[in-house]
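Quick one, fold the following:
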Amino acid sequence: MPVSFATPDTSPLPLYVIEADALAAWLDGQDAPTRAWVEASGFAGGLGTALMLPGPDGTPVGALAGYGSSDARARHRFPLAGAIPGLAPGSYRIASGLPPECAATEALGWLLSGYSYGRYREQGGRERTLVAPEGIDPRRIEILAEAETLTRDLVNTPASDMGPEALEAEVRALAGRFGAEVAVIAGEDLLSEKTYFPMIHAVGRAAGQVPRLIDMRWGRSGPMLTLVGKGVCFDTGGLNLKPGGSMGLMKKDMGGAANTIGLAQAIMALDLPLRLRLLIPAVENSVSGHSFRPGDILQSRKGLTVEINNTDAEGRLVLADALAYGDEETPDLMISMATLTGAARVAVGPDLAPFYTDAEDFAGALADAAPGAADPVWRMPFHAPYEAMIEPGIADLDNAPSGGFAGSITAALFLRRFTGQAARYAHFDIYSWQPKPEPGRAKGGLMQGPRAILDALPQVLDL
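Modelled structure (predicted):
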């Protein structure tokens, strides 16, 4: 399905959104054949149900979409999207029943419900399109859907076609569409005195494609926003090799990069009045004679030394060098996004995007924005007493504290050590994967956090 709304000249069918307790009242206003058809079908307005309404010759003249109860809707991000599979292919317009305050969210859910990943297998079937409901900004909704489509495609693409080289190509293509500038530091240049990113090099040096730092800039004026996305295109765990069952989804270990790329696309498409910088350390954590080892002490761009106690805790290493680099320009807001820890999934599950920040204004703006953006986030603490857990004694920092407690918090504390100049810093420890299909959210790669961030930016950066 194209990520766009239908035009009214497509002769859309009227779609009546029916709450379960409002069905009787709606039927009272219909003619006898319509009442008989609905009653005979057993349609009761349940969430996720749909019913086509036939005309005298049997061709559809409209449709009903069950909207359930408020309790049922609270369990889903995009409740109306659950009814779409029950509709006949074609174009629709909302005729009645959709609360105005829900129109933008449900319109976005409709666009996202058409997503399918078709790079390797042709996706057939006719589309179910929607005329933009009244009272929404249709182009903004389309931009949000386009950004999530890009993010999902990037995450869903296997590492055979989405290694560091391909990720760089995606950023260059994005920059070309919006007139942004891209610089890349790769391979042994990461170790030069002028461009020094030793931890990015160490993590990626064992792979077939050389590690690199991708640096995209857009915008000439306004506050500065720096996005840093973890671009580990595949993670074997390194010498601390993952078991097979844990390696199967590691194509998504660049989900942080994918989310920041999607967010960057939305910012540029909306032409927000700010200066945008996107930093992506793109590597593969592979196994070879060049792999970094447990027990190694790594230098970092910031000058802090890091003891390696687990080569499978590599994402924070590449992020640290990139964060230190971004921090040198003292941005007004710097955000890192990463599929960083299993501990975050244990804490909040796959549906919430946990984040860390000391910036109270940004935390408050996110809390305000997330419900309306249908993009739930959850604040986690930079808990100072745990700082000792990331200080091993032999080096400045430990990349993988023993014991397993507070793994997401200690990872966030580790990253915070590489910031300090930015006016505000926030870290998102996301999953970026939908484990099972939900309305508007196909199984697979997922955007988590960018819509809430996007809606919070005007308040935080005074845009």
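
drop to CA atoms for contacts and neighbour counts, all remaining ones
Fine.

three-state assignment of residue 387?
Counting by DSSP: H, G, I helix; E, B strand; the rest coil, the backbone at residue 387 sits in helix.

Measure how buried it is and give me the count.
Burial of residue 387 is recorded as 15 neighbouring residues (other CA atoms under 10 Å).

go on, the one 5 residues further on?
Other residues within reach of residue 392 by the criterion other CA under 10 Å amount to 18.

Before we compare anything, build this one as well:
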Amino acid sequence: MPFHKAEAPADAVPIFFVSAETWPQVRADLPAAPAAFAAACDFEPTPGRLLILPSAEGGLAGVLFGIERKDAKARDPFLPGRLATSLPSGVYRFANQPHDVTLATLAFMLSSYRFTRYKKKDDAQAPELCPPEGVDIERIMRIASAVEFGRDLINTPANDLGPDALETAALKLATRFVAKASVTRGEKLLQMNYPLIHAVGRASDKAPRLVDFVWGPKDAPKVTLVGKGVCFDTGGLDIKPESAMLLMKKDMGGAATALALAQMLMDANASVRLRVIVPIVENAIAGNAMRPGDIYPSRKGLTVEIGNTDAEGRLILADALALADEDAPDLLLDFATLTGAARVALGPDLPPFYTMDEALAAEIARHGMQANDPVWRLPLWDPYDKLIDGKVGNLCNISAGSFAGSITAALFLRRFVEKAKTWAHFDIYAWNPTAKSARPEGAEVQAARLLFDLIEARYGCKAKVNEPNDNRKIVRRVGFLDDDSDEGSAFDDLMP
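As a prediction, the model looks like this:
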């Protein structure tokens, strides 16, 4: 835990945030020995520069950390997160204010994340930060814990996080917060009218499935989250090249994002009727794999031509969105590592989002900036909609050309949303190619933090929820978790 749990000790090492504007005053206020040391080191307050100041007794007198000027064109409120990985062990405190103390504190915690499942954990004592005055530490820990949960899911390779394990993770989360959940697996998907999910996942030796859980009072506003859960994507018969397949363990990043956001909302006791729908498959190759040119019905009744088996994510989302839409939610959000075109357009750090609701778009943009969880709106450009019209079926899962791939994918999904009062689609990357402040290299949960803020602002959050259930009770309450059969299964009603 990167936060010091006890009361701040008197000898907690002060961290001074300095910019070109504030450095002269901070320097003047330093004791003589640390000030002389900073001068001897030619310290300049450039953003990200760190200098540990010794005391006359040989201890730590303080830390100088450079940040941007207030009038800088671009400021990184997560920059102080670098302290979590740069400081020696000890207890520290903020001696003055960074640009945004709440985001700086969150950055310290997010930067402390390490994925240690397959490596021995470093025994070195990490630095601890005394919670700054006026910062809601419980809220920060709630957010960071959910992000850690999502990062762990995405980082785990497919041999340990296949469809069975992702289902189990979703059900454990549902059980922890006493949600009502059901699972539909294998051939039962056809009986329950999820033909596209079945078609995508049937070639794997792990049955395709759909997890669906509901939490919260029935009379509250309905918020539904849908996440793409492709545990590994070979591309199917349109097989990916080696370089494109290397990171395909993260193709369930949409599911991880939906589950992480759900954890934040349930842990905060949000005033909503929350529903989470996660279609889970592995896009594998076998004799029964779907083929280019095949045509399948969908839950909505539209027939879909398979133009490319590697455009499988939108297929499973189509059935899941159709299911979600039947409930006419007040807010429907879906998350998917859907297209490479989104990365070409905006890079890995800036996911595009799509919505027809102008007010929602403005809220998303505002909360994204405030939470330092950036996204960028791209258009649901109606003239491109005809590009996904089918020649034999109602529509095709790809367009005929290579242009506007993220837009045409979003337009495909829009065909399956009709009754929801408002809907937004997020084409996330779910990965940090290189380490950045508060964003270690590897898995990343994108857009969840901003949407937690948005939903909290729209609908509110109440006091603490019930204490999480002991995970040892899960198998007794949900006996089919270790069942590998292809039959559909359902939870007992877990609602209180």
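
quick one: the strands in the stretch 351-463 of the first structure?
Counting by DSSP state E, counting those that start in this stretch, one finds strands in the stretch 351-463 of the first structure at the ranges 353-357, 377-380, 397-398, 425-429, 433-434, 444-445.

quick one: which of the ones you listed is nearest residue 260 of the first structure?
Nearest to residue 260 of the first structure among these is strand 425-429 (10.7 Å), distances taken as CA to CA.

hang on, the earlier thing: please produce TSV containing the strands of the stretch 351-463 of the first structure, extended by distance to residue 23 of the first structure and mean neighbour count.
Below are these laid out as TSV (distance: least, CA to CA, whole Å; neighbours: other CA atoms under 10 Å):
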stretch	distance to residue 23 of the first structure	mean neighbour count
strand 353-357	36	24
strand 377-380	34	19
strand 397-398	61	24
strand 425-429	43	24
strand 433-434	33	20
strand 444-445	35	24
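
would you turn the ones you listed into TSV with distance to residue 51 of the first structure?
Formatted as TSV, these follow (distance: least, CA to CA, whole Å):
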stretch	distance to residue 51 of the first structure
strand 353-357	35
strand 377-380	35
strand 397-398	59
strand 425-429	41
strand 433-434	28
strand 444-445	29
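
looking at those, which is closest to residue 288 of the first structure?
Here strand 397-398 is closest among the strands of the stretch 351-463 of the first structure (CA to CA), at 23.1 Å.

need the contact list for the closest residue to residue 82 of the second structure other than its chain neighbours.
In space, residue 82 of the second structure comes closest to residue 437 once its chain neighbours are excluded; the distance is 5.6 Å by CA to CA, 6 or more residues apart in numbering. Shown in contact with residue 437 of the second structure (CA atoms under 8 Å, 6 or more residues apart in numbering): 78, 79, 80, 81, 82, 107, 111.

try 7 Å this time
Residue 437 of the second structure makes contact with 78, 79, 81, 82, 111, according to CA atoms under 7 Å, 6 or more residues apart in numbering.

And the furthest pair within the residues you listed?
Maximum distance among those (CA to CA): 10.0 Å, for 79 and 111.

So which residues make contact with stretch 199-209 of the second structure?
For stretch 199-209 of the second structure, using CA under 7 Å, 6+ apart, the contacting residues are 163, 183-186, 197-198, 279-286, 288-290, 312, 486.
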